[in-house]
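Participant: can you look at this prediction? I've put the sequence above it.
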Amino acid sequence: MGTIGFVGLGNMGRHMATRIAQAGHDLVVFDIKDLQRKPLEAAGAKWVDSVGAVADVADTVIVSLPTPAIVDQVLAGDQGLISGSAVRVIIDTSTTGPSVSKRLADTLLARDIRLVDAPVSGGVTGAEQGTLTVMASGQADAYAQAEPLLKIIGKNIFYLGPEPGQGQMMKTINNTLCAAATLASFEGLVLGSKAGLDPKTMLDIINVSSGRNFATEVKIPQCILHRDFPMRFTTELLHKDVKLCIEEGARLGVPMWVSDMARQMLSFAIGQGMGADDYARVIQLYENWGATQFGNAR
């Protein structure tokens, strides 16, 4: 495939980049922090000193970045990928929302660069194991070029068609459903704890019943039941995704009342200093209000 580029080596990006390097691809990488330089060089990647340096040598570049503003800067800024001499396809695994993705696709296409928006779901564990769900859209020939790389980082690959932003639309819907179900689960489980129900037994029952969801099956057993609270996805990033979805709902005239309640709760948690924490810690607000605790340390 020639040289592949990767920009953004945070909690998700570092694992995806590592898998691509270990698959034998000629990989160049960059991040504003050099925390992952040694591990990625050990995996076979070459570290370069700027976004532009990636775009000057890599025909296909993958990005994994935290916010729409940063994606905009990295892709289309004065020193961004758009200025590179080699790049022809950009695969954006970030969550920017469909409106931003459509605008960037048009901007890049004017410079003969095609955008595949390919946001992912599955968290840090999925990124490390290569089992992410990928929701991709973009021109068919660009997607065909991206697909072999997407199969390295993901297990469930969905192509949603040539219209830019459709992958982003699906991702924001997914994360908004996750947020609403998670917060509802927090409420119910804290209530059960206050009433004297055993935490694990509650999860065992819910997970073979109609109340099960990602939070009860994965997030809460792995991150909360034993009071571990590992860093996997921040409260502020989940809030960002829900906000993007609600904005699309307003643009298309679709009411999202329950989703907006979830957004408000996440916004409150950010105001309480939890923005940089994994969103699992939001359960502690409910525990404080209920004067109880769900789960116990190992």
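Facilitator: Cool, the structure landed. Quick caveat: nothing in here was measured; it's all calculated off a predicted structure.
Participant: for the rest of this, base every contact and every neighbour count on C-alpha atoms.
Facilitator: Noted.
Participant: quick one: the strands in the stretch 1-150 of the chain, in order.
Facilitator: Secondary structure of the stretch 1-150 of the chain, counting by DSSP state E, counting those that start in this stretch: strands at 4-7, 27-30, 46-47, 60-63, 89-92, 114-117, 120-121, 132-136.
Participant: out of those, which is the most enclosed?
Facilitator: Of all the strands of the stretch 1-150 of the chain, strand 114-117 carries the top mean neighbour count, a mean of 29, counting by mean count of other Cα atoms under 10 Å.
Participant: packing partners for that strand?
Facilitator: Judged by 3 or more Cα pairs under 8 Å, 6 or more residues apart in numbering; DSSP states H and E, the packing partners of strand 114-117 are strand 89-92, helix 98-109, strand 132-136, helix 140-153, helix 166-194.
Participant: of the strands of the stretch 1-150 of the chain, which is nearest residue 188?
Facilitator: Evaluated over those, closeness to residue 188 peaks at strand 120-121, with 24.8 Å, by Cα to Cα.
Participant: also this one, for the comparison:
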Amino acid sequence: MRIGFVGIGVMGKPMATNILKSGYELMCYNRTKEKISDLKDKGALVADSVEELIEWSDTIIFMLTTPEIIESTLIKNIKNLNIYKDKTIINMGTISPSFSIKLSQELSKYDARYIDAPVSGSKNPAEDGKLIILTSGDQELVKLHNSVFESMGDKITYCGEIPKASMIKLSVNLLILHMMEGFSEMINFAKKGDIDLNSLFEIVLSSQVSNDLYKMKYKNYISEEFPVQGSVKNGIKDLTLIMKTANETGAYIPLTALNHQMYLKAKDLGYEEEDFSAIIKVLEK
């Protein structure tokens, strides 16, 4: 199976690297060619255009950030959409359920098959091949690609028809973003009461509220350094998609609306490219 990979960013690069390590033929495309140089050194082919990659590949994976970029890259900028015939297209980024349906319907016009397979996890799990991968679409088609998914993740969960995987992914991200904001509020509250953070974390991380996210992030608050695993920018993107989907489905999520405003304020204060744990800087202002 020839795999094409579009979008070699913070997550896409380690994911593509692990596909290559698993022995698949791989061709990559990224608008910024420098990001692909080390993949090329490891044996990946580099496409000069998305069309070249589609024509070469059996399966095309894309890890792109917004619906607008996805649509322009995969649909609007492709001169001959018939090159999608009999190809399998896999989305592994975070998109809205409604956009996943739209993309599936659009690609089906050109006899392409579509799998919705967003990932849960950040840079480190991506590098370690330990992402959680949520899949939806034709179950037999998904099974044919499970070995590809297993090269990138250690838990592959079939969620049902499109767009169930994207809906579950947004649901999980809603909780994660609330957890980070709540953790930051707790820390800010304790600091205002002159509490030593090491003592605070000793209690919290040995209590019933301890979890892997807090264990991974608490050192950021001690060092006041926020190396990016998941950025404020991506948090804003996800919260915007969540709010849009809630509006479409009629879900009432008042805390999420407030959290969305917090992340937008972080952007206004210049923290957009920092890790989303940097949300505490908004609280400390």
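Facilitator: Thanks, I have the structure now. Since the model is a prediction, treat every value here as computed from it, not as a measurement.
Participant: returning to that earlier point: okay, the helices and strands packed on strand 114-117 of structure 1 in a markdown table with distance to residue 47 of structure 1 next?
Facilitator: Shown next, in a markdown table, are those (distance: least, Cα to Cα, whole Å):
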| stretch | distance to residue 47 of structure 1 |
| --- | --- |
| strand 89-92 | 18 |
| helix 98-109 | 25 |
| strand 132-136 | 25 |
| helix 140-153 | 19 |
| helix 166-194 | 29 |
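Participant: out of these, which is closest to residue 213 of structure 1?
Facilitator: The nearest among those, by Cα to Cα, is helix 166-194 at 6.9 Å.
Participant: and the angle for the closest one with helix 98-109?
Facilitator: Comparing the axes of helix 166-194 of structure 1 and helix 98-109 via axes from the mean of the first three to the mean of the last three Cα atoms, to 10 degrees yields an angle of 150 degrees.
Participant: now do the buried residues in helix 166-194 of structure 1.
Facilitator: Neighbour counts over helix 166-194 of structure 1 (16 or more other Cα atoms under 10 Å) mark 166-173, 175-183, 185-186, 189-194 as buried.
Participant: so where is whichever helix or strand comes after it in structure 2?
Facilitator: Moving toward the C-terminus from helix 166-194 of structure 1, the first helix or strand encountered (DSSP states H and E) is helix 199-206. Mapping helix 199-206 of structure 1 onto structure 2 (TM-score structural alignment) gives residues 197-204.
Participant: contact partners of that stretch?
Facilitator: Residues outside stretch 197-204 of structure 2 that contact it (Cα atoms under 8 Å, 6 or more residues apart in numbering): 187, 190, 191, 210, 218, 222.
Participant: tally up the residues packed near the last one, please.
Facilitator: In terms of burial, residue 222 of structure 2 registers 12 neighbours under the definition other Cα atoms under 10 Å.
Participant: next, count neighbours for whichever residue in structure 1 pairs up with residue 266 of structure 2.
Facilitator: Taking TM-score structural alignment, residue 266 of structure 2 has residue 269 as its aligned residue in structure 1. For residue 269 of structure 1, the neighbour count with other Cα under 10 Å is 22.
Participant: identify the residues contacting residue 269 of structure 1.
Facilitator: Residue 269 of structure 1 sits next to 235, 275, 282, 285 when contact means Cα under 8 Å, 6+ apart.
Participant: okay, buried residues for whichever strand or helix holds the last one please.
Facilitator: Under the criterion DSSP H and E, the helix or strand holding residue 285 of structure 1 is helix 283-290. Judged by neighbour count using 16+ other Cα under 10 Å, the buried positions of helix 283-290 of structure 1 are 283, 284, 285, 286, 287.
Participant: same thing with stretch 84-100 of structure 1?
Facilitator: Under 16+ other Cα under 10 Å, the buried positions of stretch 84-100 of structure 1 are 84, 86-100.
Participant: gap between that stretch and the chain center?
Facilitator: The chain centroid and the centroid of stretch 84-100 of structure 1 are separated by 14 Å under Cα atoms, centre = their mean, to the nearest Å.
Participant: ok, now stretch 216-228 of structure 1?
Facilitator: Distance of stretch 216-228 of structure 1 from the chain centroid (Cα atoms, centre = their mean) equals 19 Å.
Participant: what's the first-to-last distance across it?
Facilitator: With Cα to Cα, to the nearest Å as the measure, the ends of stretch 216-228 of structure 1 fall 15 Å from one another.
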